[in-house]
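A.B. asks: Sequence first, then the predicted structure:
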Amino acid sequence: MHQYGEKGSPDIEVDARSGTAVVRPHGEMDISRAQAFRQALFEALAGEPRLSDVVVDLQYLSFCDSSGLNVLLDARTAVAATGQRLFLAAPREQFLRLLEHTGTQHLFTIEPAPPF
């Protein structure tokens, strides 16, 4: 498992098993944390060996603004070019409202829970 953020208090965890990576952001996702989120997510997408699925586990994300959504939209574009699949899992109500208000809910496959 890789952790991004301060020692002892990871902002983002990445866990890869059996061809799938799960990226778990914690807390609030705003412009001050979007670059670390981008780094973690795109490193998971580019990892060797290439993973077929990347799941963003949103259950620990208490808030997300447009900067976090833009990272996810960029990742969606990247996976379309590689044949990988990107899923969102266990989003909270605030994140679902963000998708609804921005008209992007149809762009993502949303699962009720992460695979692990």
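C.D. replies: Right, received. Where do you want to start? Residues are numbered from 1 along each chain as shown.
A.B. asks: going forward, measure contacts and count neighbours with C-alpha atoms only.
C.D. replies: Fine.
A.B. asks: Mind naming the longest strand for this structure?
C.D. replies: Taking DSSP state E as the criterion, the chain has its longest strand at strand 9-17.
A.B. asks: Please compare the first structure with the one that follows:
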Amino acid sequence: MVRLTGEMDISRVDEVRALLLEAVTRVGGPADIVVDLSGLTFCDSAGLNLLLRARLQAVESGHSLRLAAPSAQMLRLLEITGSLPLFPIDTVQPGFGDP
């Protein structure tokens, strides 16, 4: 699981890129990589582009990239860009609300 907090914009994408790419390309790692967005307060097009690239890397590495607990702003960004169908979405924060 990768937890993102604060804002994911052009000023942070390099920092987050290394973290995400390491997670999605890890040999022998889990099949599903979950990106916990519950602490993310803002995401712009640079952040979305990073998630899309990480998704492609995950697929190429035999993994899937899931988004957990995205905010209304994040869901809207995914929706208006046509990216929403590309990501499995978990609406609750990982570890909470599980039976």
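C.D. replies: Sure, I can see it. Just so it is clear, the model here is predicted, and its values are computed rather than measured.
A.B. asks: What's the TM-score once they're superposed?
C.D. replies: Scored against TM-score structural alignment, normalised by the length of structure 2, the superposed chains reach a TM-score of 0.87; 95 aligned residues with a C-alpha RMSD of 1.3 Å.
A.B. asks: would you list every one of the helices in structure 1?
C.D. replies: Applying DSSP state H to structure 1 gives helices spanning 31-46, 66-82, 93-102.
A.B. asks: what range in structure 2 does the first one sit on?
C.D. replies: It stands for helix 31-46 of structure 1. Aligning helix 31-46 of structure 1 against structure 2 (TM-score structural alignment) gives residues 10-25.
A.B. asks: do you know how far Trp99 of structure 1 is from Asp53 of structure 1?
C.D. replies: Let me fix one detail, which is that residue 99 of structure 1 is Leu and not Trp. According to C-alpha to C-alpha, to the nearest Å, Leu99 of structure 1 stands 21 Å off from Asp53 of structure 1.
A.B. asks: ditto for Val22 of structure 1
C.D. replies: Remark: distance between Val22 of structure 1 and Asp53 of structure 1 (C-alpha to C-alpha) = 9 Å.
A.B. asks: which of the two has more neighbours?
C.D. replies: Val22 (25 against 19; other C-alpha atoms under 10 Å).
A.B. asks: That one: what's it in contact with?
C.D. replies: Counting by C-alpha atoms under 8 Å, 6 or more residues apart in numbering, Val22 of structure 1 makes contact with Glu13, Val14, Asp15, Ala16, Val54, Val55, Val56, Asp57, Pro114, Pro115, Phe116.
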